[in-house]
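Engineer: Here's my sequence, what's the structure:
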Amino acid sequence: MAFSSLEIDAHEVQGLAETFKRAEREAPLAIVRAIKRTGDMSKVRVVRALTKQTGLKRDVIVRAVKAKPAGMSYSLHSRGGNVHLKYFKARPTKKGVSAAPWNKRRIFAGTFIAHASGGGSMFGGQVFKRTGASRLPIEAQRSGLHIPKEMISGATAAEFLAAVRTILPVRLQHELARILGGAG
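Structural biologist: Sure thing, here's the model as predicted:
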């Protein structure tokens, strides 16, 4: 008579139990790492989208958008008011200054860029408009665009949410696989 058996030896699973104990200890840190990496990657996407959406140069957007990682959360903040026209590639024309807020070039009638007597630009290329009948007073012109408002609307907000939806699960899986020793 033939006899056969299947047997489970607890010593073979002991290593797996140790791996799960380590995973339980290190999981919060893995989640924090995944959130930070996802946040950093989404900031790059937000800066790219905000640059296209506003018409501002990338370095202006990079200075305006700040990342704040804090443990299990990551937030992007920006501040600023009504942006001056000079930041939108302003250039003088016969009818006024041409600038491109929201990446749409148009002419702002009756405006000018003050020039120094040597041919250089005074006031750093600021766009002005006369507020009275004589030469003075003049007033610096603004675009009506606010970076904080633009950051939470349109393509920029959609890009941030899409980045979080696609990147975070992959990063979390990657970090947990590191804890489990490459399994995953």
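Engineer: only C-alpha atoms for contact and neighbour calcs from this point on.
Structural biologist: OK.
Engineer: which element follows the helix or strand containing Glu18 toward the C-terminus?
Structural biologist: Taking DSSP states H and E as the definition, Glu18 sits inside helix 10-54. Toward the C-terminus, helix 10-54 is succeeded by helix 58-64 as the next helix or strand (DSSP H and E).
Engineer: How far away from the center of its chain is that following helix?
Structural biologist: On the basis of Cα atoms, centre = their mean, to the nearest Å, helix 58-64 sits 9 Å off its chain's mean C-alpha point.
Engineer: just stretch 50-61 next, same as before
Structural biologist: 10 Å.
Engineer: Could you also give me the structure for this second sequence? I'd like to compare it with the first:
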Amino acid sequence: MAISIKWADKHLMQFAKDIDRLSREFPKVLPRIVNQVGDKAKTQVIRTLTKQTGLDRRVIVAAIGDPRRAHGGKLSYDMITRGGNIRVKYLNAKETEDGVVAKPFGRTATYEGAFMKGGVFPNRTDVPQFGGHAFYRLNPRGTKITFVRSGVVIPDEMTTGATGAAFDKIAAPLLQERVDKAITKLLR
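Structural biologist: Next up, the predicted model:
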């Protein structure tokens, strides 16, 4: 799943004539401004998304990846993220007698009946083939298992709540301010 948000085009329309002139006379200025503002917004999105989802920062950075940056023919900065329903393993999961405990969305949740180890309590042992993942049994004998999912979907979380608000709070005003300064400095 990929969600692409383009905010540059909408906000740059306010300065249409000046921007057109700026693009012709100084073709590298606007893409540089859009990329600088996009980088600042990306930093805020990563910080906020880490708190909002409960995932480690490195998982968020890997999911967002490298943005598509603005250049001479394109004045937009696209953050494209990937990730489906995240497995509980990435949320600091721990096995307890009742099941697996993890922190999706920054809140503790218990996944009853889930397991991460083999054996009988209290002498449970790690199973190398599990790779730290949590599982549910699909049949009574336990011969069929499936991963435990957290309900955290990074593309959805990136566009909602505190993360979406942080992006809007940083990107639009800062872009407008920097474009206005460039127009004032270079054209007037």
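Engineer: So after superposing, what's the score?
Structural biologist: With the length set by TM-score structural alignment, normalised by the length of structure 1, the two chains reach a TM-score of 0.76; 160 aligned residues with a Cα RMSD of 2.5 Å.
Engineer: The aligned partner of Ile170 of structure 2 in structure 1: neighbouring residues, count only.
Structural biologist: When structure 1 is aligned by TM-score structural alignment, the residue opposite Ile170 of structure 2 is Ala163. Neighbour count of Ala163 of structure 1, defined by other Cα atoms under 10 Å: 19.
Engineer: same thing with His77 of structure 1?
Structural biologist: 12.
Engineer: before we move on, the earlier item: assess the claim that the match of Ile170 of structure 2 and Ser42 are in contact.
Structural biologist: Yes. Ala163 of structure 1 is within contact range of Ser42, at 5.6 Å (criterion: Cα atoms under 8 Å).
Engineer: Leu175 of structure 2 belongs to a helix, doesn't it?
Structural biologist: Yes. Counting by DSSP: H, G, I helix; E, B strand; the rest coil, Leu175 of structure 2 is found in a helix.
Engineer: related to what we said a few turns ago, host element of the match of Ile170 of structure 2?
Structural biologist: helix 154-179.
Engineer: Give me the mean deviation of that helix from structure 2.
Structural biologist: On superposition with structure 2, the mean distance recorded for helix 154-179 of structure 1 (mean Cα distance after the TM-score superposition for structure 1) is 2.3 Å.
Engineer: how far is that helix from where the chain is centred?
Structural biologist: Distance, stretch centre to chain centre, for helix 154-179 of structure 1: 14 Å (Cα atoms, centre = their mean).
Engineer: next one: stretch 55-73 of structure 1
Structural biologist: For stretch 55-73 of structure 1, the distance to the chain centre is 5 Å (Cα atoms, centre = their mean).
Engineer: Could you list the residues in contact with it?
Structural biologist: 31-32, 35-36, 39-40, 43, 47-48, 50-51, 74-80, 87-88, 100-104, 147 (Cα atoms under 8 Å, 6 or more residues apart in numbering).
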